[in-house]
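Visitor: Next input, structure requested:
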Amino acid sequence: MADSTPQLTRPRKRRRDPERTREAILEVSAKLMAKDGPEALSVSQVAQLAGVNRGTAYHHFQTREQLVKATTDWVSEKMTDAVFGDAEQQRNRPEVVLGNLAHFCVEYPEFGRVWLVRILSMEDRNQDHFWRQFKSQVDRFVASEAAHEGIDAEVHAVRVLTSAILWPVWMRSRSATPEEREEMASRFTREMMRLHLDGLFRKEKYSDLEMMPTHL
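Guide: Here you go, the predicted structure:
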């Protein structure tokens, strides 16, 4: 007679996913950094909030400085992927780049704040991947036949980025519904495109400004 006693099997160990664990740590770290600044970060606190074992967290980031650097790098990479994900689609399409930037900043206002603090503290801002790519795109546009002469590429890039980052903070996007956030992003994109295409002043009303020097 066959033995009908159920055979006990050892439960399978859940496979670890180091990349997913690292991603979870960095996401929590970025949100904390936006709220309290980099000085308030600690590896153990981030591990606890991310639901990760302290030993595992310290395996990824031995020091607070390493965590801060990795977090700001991660945010810059996230922004680059979101804004320039499909390089071919976005080549020479400013409305796509502006729309992607607006949607990212509205959906993740804390990441925009982290990036802004990072870029302001850097000696060589070209070391930041997102800034380098965004500025390069502006440079190409300014040098193209599609642009007016005399545009200051750096001033223009800073104006667009700081506006995109501050807009969702001003509009308190974190407490908005998905539909409201979508409208916030669309409003920003429309106004930026209108500004790019039409400007602000009617030249006939400000004819005395046409002789204004480019460099004061």
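
Visitor: make it CA atoms for all contacts and neighbour counts henceforth
Guide: OK.

Visitor: Please, where are all the helices along the chain?
Guide: Along the chain, the stretches classed as helices by DSSP state H are 18-36, 43-50, 54-60, 64-84, 87-90, 94-107, 109-121, 129-143, 153-170, 178-198.

Visitor: Pick the most buried one from those helices.
Guide: Of all the helices of the chain, helix 94-107 has the most neighbours on average by mean count of other Cα atoms under 10 Å, namely a mean of 22.

Visitor: elements contacting that helix?
Guide: Under the contact criterion of 3 or more Cα pairs under 8 Å, 6 or more residues apart in numbering; DSSP states H and E, helix 94-107 touches helix 64-84, helix 153-170, helix 178-198.

Visitor: Which residues are in contact with residue 104?
Guide: Residues near residue 104 by Cα atoms under 8 Å, 6 or more residues apart in numbering: 79, 82, 83.

Visitor: The structure of the following sequence is requested for comparison with the preceding one:
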Amino acid sequence: MSLLLSTLFIGFLLEEHLTLGSNILVGEVNATRCRENERQPLLIFKQNLVDDSDILSSWGNGDDKRNCCKWRGVVCSNRTGHILMLNLQPTDGYLGGTISPSLLNLSHLNYLDLSFNNFNGNTIPEFIGSLRNLRYLDLSYACFSGPIPYQFGNLSRLQSLELRGNDLYSSSNLERLSHLSSLKKLDLSLSNLSKSNDWVQVVNKLPFL
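Guide: Got it, this is the predicted structure:
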């Protein structure tokens, strides 16, 4: 076999090997299935939402919807199937209603984005402060109002907290937020901090800001 033919043959084998490897990898990703004890809490979460735009139409109990790792906005671990991310920032329409505490069953959740939805002036649920593995929380422009929950001070792993564009105000004491020792980004734009006398001191205590 000539050198040219040998080179082409080796190249063909290499290409076939890479293609096969890619297909196997895709197959492994698509084969990831979510856990039933996390799928059901998501369905409860959906039941409490108003979804006139059918943003969550991929969520359901049908045979073609059993794997919640394929649902819109849901990202699972390829290794364990645990739900890691919930990104429900809409590209069209918006979600409303209430946020169910069933999310507490997603014990591995580290990313939650509910920004640019319309929760119609509801207060931010205090239970979000019990999602201890959260590293990213974005509730920007989601039509929340009321106090910033002091329970957020429990989120010691949180690296990014975005609350801008809501009708929020601080309690008289923001000291609990100084416990967010991992925080690298904090956005409270358009929040009313006039009732808090210590917010500057609190921000200064955050080591990574």
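
Visitor: Any idea what the TM-score comes out to?
Guide: The TM-score (TM-score structural alignment, normalised by the length of structure 2) is 0.25; 83 aligned residues with a Cα RMSD of 5.0 Å.

Visitor: picking up where we left off before, how about JSON lines for the helices and strands packed on helix 94-107 of structure 1, with distance to residue 130 of structure 1 added?
Guide: Shown next, in JSON lines, are these (distance: least, Cα to Cα, whole Å):
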{"stretch": "helix 64-84", "distance to residue 130 of structure 1": "5"}
{"stretch": "helix 153-170", "distance to residue 130 of structure 1": "11"}
{"stretch": "helix 178-198", "distance to residue 130 of structure 1": "19"}
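
Visitor: Out of those, which is closest to residue 132 of structure 1?
Guide: Residue 132 of structure 1 lies closest to helix 64-84 among those, at 9.8 Å (Cα to Cα).

Visitor: and the closest one with helix 94-107, angle?
Guide: On the basis of axes from the mean of the first three to the mean of the last three Cα atoms, to 10 degrees, helix 64-84 of structure 1 is oriented at 140 degrees to helix 94-107.

Visitor: Show me the longest strand that occurs in structure 2.
Guide: strand 83-87 (DSSP state E).

Visitor: helix or strand right after that one?
Guide: strand 96-97 (DSSP states H and E).

Visitor: next helix or strand past that next one?
Guide: strand 111-113.

Visitor: That following strand - contacts with which helices or strands?
Guide: strand 83-87, strand 136-138.

Visitor: Any chance of these in CSV with distance to residue 42 of structure 2 and mean neighbour count as columns?
Guide: Below are these laid out as CSV (distance: least, Cα to Cα, whole Å; neighbours: other Cα atoms under 10 Å):
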stretch, distance to residue 42 of structure 2, mean neighbour count
strand 83-87, 10, 20
strand 136-138, 18, 20
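
Visitor: of all those, which lies closest to residue 44 of structure 2?
Guide: Residue 44 of structure 2 lies closest to strand 83-87 among these, at 14.5 Å (Cα to Cα).
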